[in-house]
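Participant: What follows is a predicted protein model with its sequence.
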Amino acid sequence: MESCIIQSPLGYTKIIGDENGIQTVTVLNSDEMFSDIIPETLEDCAYQLNEYFNGKRQSFDLKLNPQGTDFQKQVWNELLKIPFGKTASYLDLSKKLGDVKAIRAVANANGKNPIWIIIPCHRIIGSDGSLTGYAGGLHRKQWLLEHESPFKQQRLF
């Protein structure tokens, strides 16, 4: 298993993976040194994340290898189907998985998503349109949703 740390507008980002795919992408809440050398197996992931943050990429083309239960993997696969610039709710995901009563389980699986941004758990909002919990912090979730929005908010002051 190889790892590297890259800089992003939302903090240092750690990537872990190997020839079997990307296992984790996490934003760090500490100031760690970014990697001078990125392992070859992680270069494409780092490159695509940089393109995403620079507004030049809306989807990822990477081999993913997240570790989790079968149910978690089902939820993560549904997250991958939410298009760039769109959102869904836990209820929407529960319905797609065939069990509207599984909202809490879906929310729990969403919160355990190991591959930040690439598996877009940030695109999940409350049924009422509100921002809901986000492991990376609500300020990052808001930034990501604004970054992906087709309607860019201009700041007046």
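Facilitator: Good, I have the coordinates. Residues are numbered from 1 along each chain as shown.
Participant: From here on, just use CA atoms for contacts and neighbour counts.
Facilitator: Noted.
Participant: now S3, nearest residue through space, not along the chain?
Facilitator: I16 (4.3 Å; C-alpha to C-alpha, 6 or more residues apart in numbering).
Participant: E2 versus the one residue sitting closest to the centre of the chain, what's the distance?
Facilitator: Centroid-nearest residue in the chain, with C-alpha atoms, centre = their mean: I117, separated by 2.2 Å. Going from I117 to E2 by C-alpha to C-alpha, to the nearest Å gives 19 Å.
Participant: sorry, back to before: so who does the residue nearest to the centre of the chain touch?
Facilitator: V25 (C-alpha atoms under 8 Å, 6 or more residues apart in numbering).
Participant: let's bring in a second model and compare:
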Amino acid sequence: MPESILAPLTTLTTPTSDDTRHRAGLHERLLRAATTDDLVDVTYRVVDTPIGPLLLAATPVGIVRVAFASEGHDAVLESLAARVGPRVLLDPNGFGQLSDELGDYFAGRRRTFDVPVDLRLAQGFRREVLGRLREIPYGSTSSYAAVAASAGHPRAVRAVGTACATNPIPIVVPCHRVVRSDGTPGGYLGGPETKAFLLRLESAAA
């Protein structure tokens, strides 16, 4: 883990002594003060979901990363510290809006996400593709070729695949709705089982 305030604060999530409650309170006050004064680059939390634990990370702009366990959450945090900023802070009680929206989504009660997003980790054509993905309706799919055409680059099918594979905010930005032209699912950062689960979920609730 890179040098930051992350490492010492992570220990507060596993209480082992009588003074831990006090330390946790100090952590909470530090977090709120740092956030108010713009002293934090990224806050994060891990939440449990039907597809396993998801790492949620945000900047003051919005959600910057949603990461599957298979990606290695420590590696994701290291990448965020390098690419966004080294001041990475655990917020174990934060992300209420996204946590609630994810809960409603997995319960079949939500079709779109309203939480603000920060797409700074995607640039150029990849960022354009992510914008197109949010236009694919819930319960529907689109081919890589169709997304390329909608982005104004019909021959950039492979580039669309790369944009989906490196989507920093899966589920919220629904790259799982992009499939091959023959209708087969294609790859997915969270694994083929996760992609199939999400498509079944949306199909059943549509």
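Facilitator: Yep, that arrived. Nothing here was measured: the structure is a model prediction, and the numbers come from that model.
Participant: Need the TM-score between these chains.
Facilitator: Here the TM-score for the pair of chains, by TM-score structural alignment, normalised by the length of the first structure, is 0.88; 148 aligned residues with a C-alpha RMSD of 2.0 Å.
Participant: returning to what we had before: now do the same for the residue nearest to S3 of the first structure: its match in the second structure.
Facilitator: Using TM-score structural alignment as the criterion, I16 of the first structure maps onto A57 of the second structure.
Participant: residue ranges for the helices of the first structure, please.
Facilitator: Applying DSSP state H to the first structure gives helices spanning 40-53, 70-79, 90-96, 103-111, 138-148.
Participant: So Q67 of the first structure is in contact with Q23, correct?
Facilitator: Yes. Look at Q67 of the first structure against Q23 with C-alpha atoms under 8 Å: they come within range, at 6.7 Å.
Participant: between the two, who's got more neighbours?
Facilitator: Remark: of Q67 of the first structure and Q23, Q23 carries more neighbours, 19 against 15, as counted by other C-alpha atoms under 10 Å.
Participant: follow-up on the earlier one: for the residue nearest to the centre of the first structure, what is the corresponding residue in the second structure?
Facilitator: Match for I117 of the first structure (TM-score structural alignment): I171.
Participant: Could you measure from that match over to L201 of the second structure?
Facilitator: 12 Å.
Participant: got it, and G152 of the second structure?
Facilitator: On the measure of C-alpha to C-alpha, G152 of the second structure and L201 of the second structure end up 30 Å apart.
Participant: Count the residues that sit near the residue nearest to S3 of the first structure.
Facilitator: I16 of the first structure, neighbours per other C-alpha under 10 Å, totals 20.
Participant: from memory it sits against V25, does it?
Facilitator: Yes. Using C-alpha under 8 Å, I16 of the first structure is in contact with V25, at 6.5 Å.
Participant: and the aligned partner of T87 of the first structure in the second structure, what is it in contact with?
Facilitator: Matched to the second structure by TM-score structural alignment, T87 of the first structure sits across from T141. Shown in contact with T141 of the second structure (C-alpha under 8 Å, 6+ apart): R177, V178, V179.
Participant: let's see it at 10 Å
Facilitator: L133, P174, C175, H176, R177, V178, V179, R180, G183, P185, L199 (C-alpha atoms under 10 Å, 6 or more residues apart in numbering).
Participant: Not counting sequence-adjacent ones, nearest residue to P53 of the second structure?
Facilitator: Using C-alpha to C-alpha, 6+ apart, the nearest residue to P53 of the second structure is V47, at 5.5 Å.
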